[in-house]
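Peer 1: Sequence first, then the predicted structure:
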Amino acid sequence: MNAMTQTLHISERAKDTDWWRGAVIYQIYPRSFQDSTGNGTGDLAGITQRLDHVASLGADAIWISPFFRSPMKDFGYDVSDYCDVDPMFGTIGDFDALIEKAHGLGLKVMIDLVLSHTSDQHPWFSQSRQSRDNAKSDWYVWADPKPDGTPPNNWLSIFGGSAWQWDGRREQYYLHNFLTSQPDLNFHNTDVQDALLDATRFWLERGVDGFRLDTINFYYADAQLRDNPALPPEERNSTIAPSVNPYNHQRHVHSKNQPENLGFLARYRAVLDEYPGVAAVGEVGDAQFGLELLGEYTKGDQGVHMCYAFEFLEKEPLTAPRIAQVFDRFDRVAADGWACWALSNHDVIRHTTRWNLSDAAQQAYLTLLLLLRGSVCLYQGEELGLPEADVAFEDLQDPYGIEFWPEFKGRDGCRTPMVWEPSNAYGGFTLGKPWLPVVHEHLHRSVAEQESDPDAMLHFYRRALAYRRDMPILAKGAQGRLSAIGDVVRFERTFEGETLLCMVNLSDAAQRVDVEGDFENAGAALGGADLVNGTVSLAPWGAAILRAIA
């Protein structure tokens, strides 16, 4: 990429430095979006080929899951080189072409940076494990065993078993919160921080508009390596495998969520601020304190711009009372923060299946998401109403699912390839055998099938996103107290003297809600609702958007 192109990217970013506030971000899982070579695995050139689809939805940005060099033990979340593209996904030139095409379509590009850990094949770790006194010996979290040879403390790995792995060369254990092949970096070492900031600058110079920061609350571990306390059974509400994974038996107050994290995030924000218009969204991986951390990490201008919490990704049905409970807590602990809401992603069962939703119910949840204060992440295939795929054990790729099968089937069911057209068994994703199977029930929901049906889910997503884009109050406005009236979620949005009263019926029964004051229907594009003599009649899974009349 030449200097003139870099200057154009920076100039383009500077046009709207606040673009992220209220943005709709479309997540792309690169292995499963589009294969351009016929080898069965998606790649960067394939993403570029399909960006017109994303632009047609009305999304503001894309978030691309990791495509860096990696041995792929955890599908790219185990990085062996932060500043290069894995050959599986193409080349740096392919990435530059992707950036150029996206920006030409008006799409921002965010990439997934995994900073808490690397692959055990990263050169940094290869050097670190050689001795206790080399230049990178302190770049990872190393600790001596207890006198009886057992691990330094009781910390557990998310993927099962101890979070400590013995290394015979150093005669020490190293920390891994995930796979044994994913050693945790030591953020107490400022050289580590500097190296990660340099990697961040590398991609900023290539024109990216921001980052999704994986496991943002895992960066630091307690310097004293104190044991985690037990978590009572009634509080075990993890979004992934809560009953079969012993990780959910601990309150992880020492292995993550450390106060020193705020200092690193301030350094990180300072780097981002060198590039006008760049933003970061942090993934907060914590089932108990997610909203509190969201509030801490996004308050003011010393942390990340927004955080990606898990409250709407849980298995528990997202009822109106549950949503009111979430926002009551949000208003207490994160009122000055900024959330990025999502219903599905690459780590959880697709919400269509998770909550057994009809098409009408899916539309209601999307409408709610787009009416709430905050930014929004949509996961590829969500706009098609794709259910979770049922992947047979012999086809599994995810080490998490293989470990805990059959009680937990892993994450492959939400990672199967995107379906573009129904004319072959692979849905237009590839000409070869795909890395995960394309299930038959997805084919009749392909993009091509839905394009020709004006009542299809795809067209509702387009109408809904266009509505949000045309209403600055929804992206930038304040939000009043959210309440539940039976099965109806109700709240107000206000901006520059305008007030919208929003109501969404999260049930399959018609609802009637009385309102005080003078209002007019402002939601015809999404179906609207009847307003007669101060009473709103909501259809099953219907929404009402009313504008206050001055």
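Peer 2: In hand now; what should we look at?
Peer 1: from here on, contacts and neighbour counts on C-alpha atoms
Peer 2: OK.
Peer 1: okay, now residue 404: neighbour count?
Peer 2: By the measure other CA atoms under 10 Å, the count of residues near residue 404 is 16.
Peer 1: no no, residue 487
Peer 2: Neighbours of residue 487 under the rule other CA under 10 Å: 18.
Peer 1: the helices in the stretch 251-400 of the chain, which residues?
Peer 2: Here the stretch 251-400 of the chain has its helices, by DSSP state H, counting those that start in this stretch, at 261-272, 290-298, 320-333, 351-354, 359-371, 399-404.
Peer 1: here's the one I want to compare it with:
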Amino acid sequence: MSGQDEWWRGSVTYQIYPRSFQDSNGDGIGDLNGITERLPHLADLGVDAIWLSPIFTSPMADMGYDVSNYTDIDPTFGTLADFDRMIARAHQLGLKVIIDQVLSHSSSQHPFFQESRTSRDSPKSDWYVWADPKADGSPPNNWLSVFGGPAWQWETRRKQYYFHNFLVEQPDFNFHNPDVQDWLLSTMKFWLDRGIDGFRLDTVNFYFHDKLLRDDPADFRRKAVPEWNPYWMKYHLFSKNQPENLVFLERMRALLDQYDARAMVGEMGEAHHAIRMMGEYTTGKRLHKCYSFEMLGDAFDAAHFRKQIEDFFTGAPGGWPTWAFSNHDVVRHVSRWAKHGISQDALAKQAAALLLSLQGSICLYQGEELGQTETDLEYHELIDPQGLRFWPDNKGRDGCRTPMVWDGNAPNGGFSTGKPWLPIKAPQASRNAAGQIDWQDSVLESYRRMLKLRRESEALRTGKTEFFDTSEPVLAFARGGEMLCVFNLSPQSNSVRIQGAGMPCVSEGTERDGDLLKLHPNGFALMQILATPAVMDLRELDTLGAQ
């Protein structure tokens, strides 16, 4: 495989949440023409690809993750012609285009489900997961929905339950039916023929369910005290994560391999062994890369970041990960990790340097390059079903989905001439693109510098990682034998002694005096390696080589 075909290895993808990126027609909702208008921002930023969250026809019960037509664009976002123009412009600017593919389930408004639910004898009767009730009328097992309550919904016409891992409006396809697999692959082919460069696969480990419908056991790691969502109290051995998933991934890969330079990245939604499963799903002719939520949580310490990298490449040396700190499902990392930063800007810059120095491919979430923070929304402002269901323990995902702020002096932040679908509040408006362009101390320019360094450094894109045994909160590692990366993951100053490295290529909050590197709060430095590198922890006095 040529280097051009493997463009995805070490690449940086920018996630666009279409509803919130740019509105071109004044209805308060972002659209494809708006995305096309703003593509130069992303080309100038220096990313390799864009990923669009779902844009297919949908009743929007879950903001497009409930698809009712897999081969057309929802009118909210535009038309197929608008999509074609967007792809052409992206390719003209050197950007790859990846689209979100939601295969595990459809909308309950999809014609196939509407047919399936009418009768046990309809042509599509076995296209979804149906099961008889127990003798007492209760659901066939104890599986739960991610959005709360049982994962089974009664259908009177069939006198059966149907399975939904997510909302009631999102019935799961029956992947044990080969016709379902064939049809879903045909929808992927439709978009490949249209010129897209790859897919982001939603809930890639949810495709198959246990045919025997065995109960999921309790999660042995969780306390008996109920959590905000009881879904996480189970160990999901049977409702997802089935071995048949891997076989279907090989079919998907065979389809993509019929085209030049296409790639798939899968979302691994799993609380157990996610890093091991990422390796499984990307080894051999399966996914090109995979990501989990391991770096999308609260953990922010050197041992945690080191463990994710080492566990993946030790367990799956032939696999390939994708790492992200924020996306459309979690609290933005500048807010999530606020206690670890001396300031929001300092934390945002450090997070950029850390993420973009990790071995694997990288995904940035829109607004991340501005140091954007979580929006504090009131209950009446919510749209997300997760927040509406679990408030106030969990405020849902709308706080990270508020519109992109392009210009703090323009109405609605330059996002729309109409009222935005979610509010733009003052803390978010202050972090706008226009106010950061060409200001060298801004978060945006810090991202640009770091992206340029990664793009020009093969060591940072694909080089192996060697960690140094420094004490918390200092994280230090070498990439590809060419770049030494040192981070102070705290709001207090720390110092280390280094050997074998030149002056920093990119740094923030550091002072260098010979082999002494003083790291101010959230300070970091990336340095060219000149000789065999070493890092001395001042608290241990021993020079420690890479492990």
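Peer 2: Thanks, I have the structure now. If you're wondering where the values come from, they're calculated on a predicted model, not measured in any experiment.
Peer 1: Need the winner for burial among the helices of the stretch 251-400 of the first structure.
Peer 2: Among these, helix 290-298 has the highest mean neighbour count (mean count of other CA atoms under 10 Å), at a mean of 23.
Peer 1: which residue numbers in the second structure go with that helix?
Peer 2: The aligned range for helix 290-298 of the first structure in the second structure is 274-282, by TM-score structural alignment.
Peer 1: What lies in contact with the matching stretch?
Peer 2: By CA atoms under 8 Å, 6 or more residues apart in numbering, the residues outside stretch 274-282 of the second structure that reach it are 246, 249, 268, 287-292, 294, 308, 311-313, 315-316, 318-321.
Peer 1: Have a look at how far, on average, that stretch is from the first structure.
Peer 2: Averaged over the aligned pairs, stretch 274-282 of the second structure sits 0.7 Å from the first structure after superposition, using mean CA distance after the TM-score superposition for the first structure.
Peer 1: quick one, which of the helices of the stretch 251-400 of the first structure is nearest to residue 456 of the first structure?
Peer 2: Of all these, it is helix 359-371 that lies closest to residue 456 of the first structure, at 9.1 Å by CA to CA.
Peer 1: looking at this, residue 463 of the first structure is in a helix?
Peer 2: Yes - Residue 463 of the first structure forms part of a helix when assessed by DSSP: H, G, I helix; E, B strand; the rest coil.
Peer 1: so how far is stretch 356-374 of the first structure off the chain centroid?
Peer 2: Distance, stretch centre to chain centre, for stretch 356-374 of the first structure: 17 Å (CA atoms, centre = their mean, to the nearest Å).
Peer 1: For the stretch 101-250 of the second structure, which segments are assigned as helices?
Peer 2: 111-116, 178-193, 244-256.
Peer 1: now those as JSON lines including distance to residue 343 of the second structure?
Peer 2: Below are these laid out as JSON lines (distance: least, CA to CA, whole Å):
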{"stretch": "helix 111-116", "distance to residue 343 of the second structure": "50"}
{"stretch": "helix 178-193", "distance to residue 343 of the second structure": "43"}
{"stretch": "helix 244-256", "distance to residue 343 of the second structure": "43"}
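Peer 1: so which of these gets nearest residue 444 of the second structure?
Peer 2: Among the helices of the stretch 101-250 of the second structure, helix 178-193 comes nearest to residue 444 of the second structure, with 32.5 Å by CA to CA.
Peer 1: Need the helices of the stretch 251-400 of the first structure in TSV (columns: distance to residue 62 of the first structure).
Peer 2: What follows is the helices of the stretch 251-400 of the first structure, written out as TSV (distance: least, CA to CA, whole Å):
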stretch	distance to residue 62 of the first structure
helix 261-272	18
helix 290-298	21
helix 320-333	26
helix 351-354	20
helix 359-371	17
helix 399-404	26
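Peer 1: Figure out which of those helices is closest to residue 121 of the first structure.
Peer 2: Closest to residue 121 of the first structure of those is helix 399-404 (CA to CA; 17.8 Å).
Peer 1: what range in the second structure matches the closest one?
Peer 2: The aligned range for helix 399-404 of the first structure is 385-390, by TM-score structural alignment.
Peer 1: What's the match for residue 219 of the second structure in the first structure?
Peer 2: So, by TM-score structural alignment, residue 219 of the second structure is matched to residue 231.
Peer 1: One more: residue 486 of the second structure?
Peer 2: In the first structure, residue 486 of the second structure lands on residue 503 (TM-score structural alignment).
Peer 1: now whichever strand or helix holds that match: how far from the chain's centre is it?
Peer 2: Here residue 503 of the first structure, judged by DSSP states H and E, is contained in strand 498-505. With CA atoms, centre = their mean as the basis, strand 498-505 of the first structure stands 26 Å off its chain's centre.
Peer 1: which helices and strands does that strand pack with?
Peer 2: The contact analysis (3 or more CA pairs under 8 Å, 6 or more residues apart in numbering; DSSP states H and E) places strand 498-505 of the first structure against helix 359-371, strand 488-495, strand 543-548.
Peer 1: Turn these into a markdown table, columns for distance to residue 413 of the first structure.
Peer 2: Below are those laid out as a markdown table (distance: least, CA to CA, whole Å):
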| stretch | distance to residue 413 of the first structure |
| --- | --- |
| helix 359-371 | 18 |
| strand 488-495 | 30 |
| strand 543-548 | 30 |
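Peer 1: before we move on, back to that, which SSE is immediately downstream of the strand holding residue 503 of the first structure?
Peer 2: The element immediately downstream of strand 498-505 of the first structure (helix or strand, assigned by DSSP H and E) is strand 511-514.
Peer 1: Once aligned, what mean separation remains between that next one and the second structure?
Peer 2: Mean deviation for strand 511-514 of the first structure: 2.3 Å (mean CA distance after the TM-score superposition for the first structure).
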